[in-house]
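J.: Fold the following.
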Amino acid sequence: MILDGRHALVTGGSRGIGAAIAAALAGAGARVSVLGRDRAALDAVAARAGGIAVTADVTDGMALEAAIAEAEAGVGPVDILVNSAGAAETAKFTASDDDLWERMIALNLIGVVLATRRVLPGMLERGWGRVISVASTAGLKGYAYASAYSAAKHGVIGLTRSLALETARSGVTVNAVCPGYTDTDLVRDSVARLAQRTGKPAEALVAEMVAGNPQRRLIEPEEVARTVVWLADPASGAMTGQAIAVAGGEIM
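T.: Below you'll find the model as predicted:
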């Protein structure tokens, strides 16, 4: 159990990649808390991971502060923070409005800043910690019709690299994982909406999504989760400031 007894807090832990990460960390021995907005779904994930659930919107600083304090009261100081909360909205740049940009930046970038700012001082004081953020291949190369999302994920990677430099000799590592298109309910819902709007078969739409992936498939959430566990491993102390693509060989 490489993470035996360490408290891992996973934001966006109610489903998809976040839920898979929570399960994988628990399987590696971590004591897990999951944070998000859907209490029923969080409770189910926490039950499977043998952990606890706390509710907050990661863009609400006061609510996030209270939820993290609740998690620490129940499990102990956060040793491993996984910033997995996020969402993607698509629109042509010239058709995107201020509200879309504010939503994407707040959820995908500011939420990472707020959670990290809350737990990092304790990690530095104790001389050990792991901050791992779920970014995206969109943060490495960009995608058309996803400029706000891509800009936010580029921001996450920039933040990761800067914090890694600031904490390089502290015992804390800061990394990002960058999944390609992943087999989650968010992607399946997006495909269903596109199929309804365009009349194209879902299989054809998925094929278009993964065309840049040499393996020509969706990434499994568990593949992302295993990368997170590796980065959280105490033996991975030299891994910091990295943005690791989990994308089937897609060239960035």
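
J.: contacts, neighbours, all on C-alpha from now
T.: Fine.

J.: how about the helices in the stretch 51-200 of the chain?
T.: 61-75, 98-105, 111-126, 147-166, 185-198 (DSSP state H, counting those that start in this stretch).

J.: outside of the second one, which residues touch it?
T.: Surrounding helix 98-105, the residues in contact under the criterion Cα atoms under 8 Å, 6 or more residues apart in numbering are Ala87, Ala88, Glu89, Ala148, Tyr149, Ala151, Ala152.

J.: before we move on, what about stretch 122-142?
T.: By Cα under 8 Å, 6+ apart, stretch 122-142 touches 77-85, 112, 116, 120, 149-157, 160, 167, 170-180, 228, 231-232, 245, 247, 252.

J.: and for comparison, fold this next one:
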Amino acid sequence: MRRVLVTGGGSGIGRAIARAFADQGDHVTIAGRRAETLQETDAGRGMTCATVDVTDEAAVDALFADPFDVVIANAGTGRASPLTEVSLDEWNNTLAINLTGTFLTFRAALRGMPDGGRLIAIASTQALKGGGRIAAYAASKHGVLGLVRSVAHEIARKGITCNAICPGFVDTPMAEAAVKSVMTGRGIDADAARDMIVSNNPIGRLISPEEVASAALYLASPGAAMVNGHALSVSGGEI
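T.: Got it, this is the predicted structure:
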């Protein structure tokens, strides 16, 4: 039985990934800042719940007292705002969670990860392009992808792979927050705002968290042993 860690496992993409691995028989540990949402993710599946802030170096290191076979760095944050309205605190917080949190997670994981291990970062299509009103988020996700590609080179000879999944807009609370931001900024209703958000996706809808989870299952599978340093776009053709 593989040991799998999912950070940011209390909701959205992290919840779907954790359940997907648990449902196929892996022992899953989910980490997040709120114990109650982690327990909702578990819902009787036998997961281990760890209340952890991924920006806390000591707390992250403590997660890895026993090594994991698969580590998914999913914890993230982001808010749409013009660059002129982004405070230094918000900028630093976005990079701390999205980028430094992934660094701390991967560094701790590699200290004990066995051969055949898998590191997966949940990045974004914004790791592959830029966009207005999301400078802090896009910068952090570009950094995540750079980290993934560098780590992939460093660990390739150890039989461990490191990859990123780059989803477009996923049907999660973060997407709903984006809808509300567009509604406020454009003075339009929720349906029009949602249509605007998915307009870059040729398929024309929000991505389901389970579709991102399927990509994670693939990257963690034996069949993906030669996929390394890759940015897997799950975006309906946006990228």
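
J.: just to revisit the earlier point, by neighbour count, sort out the buried ones in the contacts of helix 98-105 of structure 1.
T.: Among the contacts of helix 98-105 of structure 1, those scoring as buried are Ala88, Ala148, Tyr149, Ala151, Ala152 (criterion: 16 or more other Cα atoms under 10 Å).

J.: Just the closest of those residues to Ala207 of structure 1, please.
T.: Ala88 (19.2 Å; Cα to Cα).

J.: show me what contacts the aligned partner of that closest one in structure 2?
T.: Here Ala88 of structure 1 is matched to Gly78 in structure 2, going by TM-score structural alignment. Residues near Gly78 of structure 2 by Cα under 8 Å, 6+ apart: Thr94, Ile134, Ala136, Tyr137, Met174.

J.: on that earlier part again, of all pairs in the buried ones among the contacts of helix 98-105 of structure 1, which one is the farthest apart?
T.: Spanning the widest gap among these are Ala88 and Ala151, at 11.3 Å by Cα to Cα.

J.: Let me see the ranges of the strands in structure 2.
T.: Taking DSSP state E as the criterion, structure 2 contains strands spanning 3-7, 27-32, 48-51, 70-73, 118-122, 161-167, 231-234.

J.: Next, format the ones you listed as JSON lines and append mean neighbour count.
T.: Compiled in JSON lines, those are given as follows (neighbours: other Cα atoms under 10 Å):
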{"stretch": "strand 3-7", "mean neighbour count": "26"}
{"stretch": "strand 27-32", "mean neighbour count": "25"}
{"stretch": "strand 48-51", "mean neighbour count": "18"}
{"stretch": "strand 70-73", "mean neighbour count": "28"}
{"stretch": "strand 118-122", "mean neighbour count": "27"}
{"stretch": "strand 161-167", "mean neighbour count": "27"}
{"stretch": "strand 231-234", "mean neighbour count": "22"}
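
J.: on that earlier part again, lining up the contacts of Gly78 of structure 2 with structure 1, which overlap?
T.: Of the contacts of Gly78 of structure 2, the ones still in contact in structure 1 (both residues aligned by TM-score structural alignment, their matches' Cα atoms under 8 Å) are Thr94, Ile134, Tyr137.

J.: Residue in structure 1 paired with the first one?
T.: Spelled out, that is Thr94 of structure 2. Counting by TM-score structural alignment, the partner of Thr94 of structure 2 is Met104.

J.: Likewise for the last one?
T.: Residue pairing (TM-score structural alignment): Tyr137 of structure 2 is matched to Tyr149 of structure 1.

J.: Starting from Lys158 of structure 2, give me the distance back to the alignment partner in structure 2 of Gly122 of structure 1.
T.: Matched across to structure 2, Gly122 of structure 1 falls on Gly112, judged by TM-score structural alignment. Distance of Gly112 of structure 2 to Lys158 of structure 2, computed by Cα to Cα, to the nearest Å: 12 Å.
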